[in-house]
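Colleague: Got a predicted structure here, sequence first:
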Amino acid sequence: MLGFRRRRRSLIAACAVVGALFTSAVAEAQDRRQNAPGAFDFYVLALSWSPSYCEQASERGLSGRSQQLQCGGRPFAFVVHGLWPQYERGFPEYCERPAPRLDRRIVDSMLDLMPAPGLIYNEWDKHGTCAGLSQRGYFEQIRKARAAVRIPPDFIDAKEPRTVTADEVEAAFIKVNPGLSNSAIAVMCDRKRLSEVRICMSKDLQFRACEEIDRRACRRDQLEVPPLRGG
């Protein structure tokens, strides 16, 4: 019985040590500026391949207003998912609770780049409130960031389905964007399709390396690229 108690105490002590190490690791992974508006290191500009989103929405039976706007007659290619403040490790989110209600006129002004009102509201609440900018200033920053990135010709008028590798997508973006390196771009995918291209940018919207983002990139050998819809 005494031996059992000793083993039990040793097990409890070992668990406590493991728990303390885990707590320390989690704390280290979180930036000390956590969720302070304007206190971050760089942006990630996320560009979603709209045809992949629309195919996935169709497979899931989604049919709300956002799907109607993005997946209707207009042939959207890459659209802006968001501009996300980042730390070197981790990222802030929901930096104001509740977030100031976004002006509907700003939402309407962004539909050419982000053709989903629900997405625009969510991006402001989750990411925009962390940028340390006004509502209008944040969405102007999104527009500037998008204007700073050239889309490769093969993704502007993609009328036929094709298969690519993540490296080929990266190379296409690097070719038409001087200063962009493979350490500043990450290609994302779902089970089989190209889903997003994420580009890391400094606060003044210059391309910059981002190891943590690059580590999350798609590892599949081949990606399907659905063609543009409508149009």
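Modeller: Alright, I've got the coordinates. Worth saying up front: this structure is predicted, and the values here are computed from it rather than measured. Numbering: from 1, shown residues only.
Colleague: Please make it C-alpha for all contacts and neighbour counts, starting now.
Modeller: Will do.
Colleague: How about the contacts made by the nearest residue in space to residue 181 that is not next to it in sequence?
Modeller: Nearest in space to residue 181, with sequence neighbours left out and distances taken as Cα to Cα, 6 or more residues apart in numbering, is residue 174 at 6.2 Å. Listed by Cα atoms under 8 Å, 6 or more residues apart in numbering, the contact set of residue 174 reads 180-182.
Colleague: closest to residue 7 among the residues you listed?
Modeller: Comparing the contacts of residue 174 against residue 7 with Cα to Cα places residue 182 closest, at 52.1 Å.
Colleague: Is that closest one in a helix, a strand, or coil?
Modeller: Following DSSP: H, G, I helix; E, B strand; the rest coil, we place residue 182 in the coil state.
Colleague: so what's it up against?
Modeller: 170-171, 174.
Colleague: most residues in a single helix of this structure, which one?
Modeller: Criterion DSSP state H: the longest helix present in the chain is helix 2-29.
Colleague: element containing the residue nearest to the spatial centre of the chain?
Modeller: With distances taken as Cα atoms, centre = their mean, residue 46 lies nearest the centre of the chain, 4.5 Å away. In the assignment (DSSP states H and E), residue 46 maps to strand 42-49.
Colleague: for residue 195, same thing?
Modeller: Per DSSP H and E, residue 195 falls inside strand 194-201.
Colleague: After that strand, which helix or strand is next?
Modeller: Remark: after strand 194-201, the chain's next helix or strand is helix 211-215, criterion DSSP H and E.
Colleague: For that following helix, which helices and strands make contact with it?
Modeller: strand 185-189 (3 or more Cα pairs under 8 Å, 6 or more residues apart in numbering; DSSP states H and E).
Colleague: And the strand it packs on, how far out from the chain middle?
Modeller: Distance, stretch centre to chain centre, for strand 185-189: 9 Å (Cα atoms, centre = their mean, to the nearest Å).
Colleague: dropping in the other structure now:
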Amino acid sequence: MIDSRAGTFRILLALITAITLATAGAAVAQDRRQNAPGEFDFYVLALSWSPSFCQEAAERGHAGRSQDTQCGGERPYSFVVHGLWPQYERGFPDYCQRPAPRLDRNLMASMLDLMPAPGLIYNEWDKHGTCSGLGARGYFETVRKARAAVKIPPEFLELAAEKTVAPDEVEAAFIKVNPGLSNSAVAVTCSRSRLSEVRICMSKDLQFRACEEIDRRGCRREQVVMPPLRGG
């Protein structure tokens, strides 16, 4: 009886050891590429619904700080660029150069029409831009090209009253006006009951492409609220 138990224990120990080694091997393989600039599979263009962001900032007491341009300026923003994020098929790199090369202030200022908060631009360069394998100017030129490749549905450009929608409706609206975009390449995210972002997956040459992991992380609410543009 003792021998039988010992034999079973040895088999279990061998299985655990094999699984551990396999897992460690996979981790090592991932680590070889983790945070290596330019070594990634695709981009995610994250478009933030600005009215949701500004409402949440006000609720947290953060309005009037680094978001002055976006939430306190004269222009009523709709979708703005949160970032262009290099991604792996599973997971993503970040902060690929420490310290990050200093971002020129004039280059930062040139992006305020798409990313209307200086702090956001600096952070996106440090966290995501350094993983692109591009210099700062090349990275932000790519951000601008990615944004230009995506058309915003007209019903969201001048939203004057609060709108309640299903996440699938928002995806469908983007798919309708962007030929080649499919359900598997776009995801809506939400914060509390508000629409937060639309995330669109793009290849390195900025063509729409499927991204299962991003799609799985989409909002699971049946409906979300889109606050109106400022002044609406």
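Modeller: Structure's in. What do you need? No experiment lies behind these values; they were computed from the predicted model shown.
Colleague: Just list the residues touching the residue nearest to the centre of structure 1, thanks.
Modeller: Counting by Cα under 8 Å, 6+ apart, residue 46 of structure 1 makes contact with 80-84, 196-199.
Colleague: can you tell me how far whatever residue of structure 2 lines up with residue 212 of structure 1 sits from residue 92 of structure 2?
Modeller: Mapped onto structure 2 by TM-score structural alignment, residue 212 of structure 1 lines up with residue 213. Taking Cα to Cα, to the nearest Å as the measure, residue 213 of structure 2 falls 11 Å from residue 92 of structure 2.
Colleague: Looking at the two now, which is surrounded by more residues?
Modeller: Ranked by neighbour count (other Cα atoms under 10 Å), residue 213 of structure 2 and residue 92 place residue 92 first, with 17 against 14.
Colleague: which residue sits closest to residue 46 of structure 2, ignoring its sequence neighbours?
Modeller: Once flanking residues are discounted, residue 46 of structure 2 sits nearest to residue 199: 4.5 Å by Cα to Cα, 6+ apart.
Colleague: That neighbour touches residue 49, doesn't it?
Modeller: No: applying Cα atoms under 8 Å as the test, residue 199 of structure 2 and residue 49 come out as separate, 10.9 Å apart.
Colleague: Counting neighbours, what do you get for residue 29 of structure 1?
Modeller: 13.
Colleague: Please read the previous query as pertaining to residue 37 of structure 1.
Modeller: Residue 37 of structure 1 has 20 neighbouring residues, counting by other Cα under 10 Å.
Colleague: now the one 3 residues further on
Modeller: For residue 40 of structure 1, the tally of surrounding residues (other Cα under 10 Å) stands at 23.
Colleague: hang on, isn't it packed against residue 90?
Modeller: No: look at residue 40 of structure 1 against residue 90 with Cα under 8 Å: they stay out of range, at 10.0 Å.
Colleague: what's residue 87 of structure 1 in contact with, if anything?
Modeller: Counting by Cα under 8 Å, 6+ apart, residue 87 of structure 1 makes contact with 31, 40-42.
Colleague: now structure 2: which of those residues match?
Modeller: Retained in structure 2 by both residues aligned by TM-score structural alignment, their matches' Cα atoms under 8 Å are the following of the contacts of residue 87 of structure 1: 40-42.
Colleague: okay, those residues in a markdown table with distance to residue 14 of structure 1 next?
Modeller: Shown next, in a markdown table, are those (distance: Cα to Cα, whole Å):
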| residue | distance to residue 14 of structure 1 |
| --- | --- |
| 40 | 37 |
| 41 | 37 |
| 42 | 39 |
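Colleague: What are the boundaries of the strands in structure 2?
Modeller: Taking DSSP state E, the strands of structure 2 run over residues 42-49, 79-87, 163-165, 186-191, 194-202, 224-226.
Colleague: Tell me what angle the fifth one forms with strand 42-49.
Modeller: The one in question is strand 194-202 of structure 2. 150 degrees (axes from the mean of the first three to the mean of the last three Cα atoms, to 10 degrees).
Colleague: Ok, the fourth one next?
Modeller: Relative orientation of strand 186-191 of structure 2 and strand 42-49, computed by the same axes, to 10 degrees: 50 degrees.
Colleague: Okay, buried residues for strand 186-191 of structure 2 please.
Modeller: 186-190 (16 or more other Cα atoms under 10 Å).
Colleague: Report all helices and strands that it contacts.
Modeller: helix 167-177, strand 194-202, helix 212-216.
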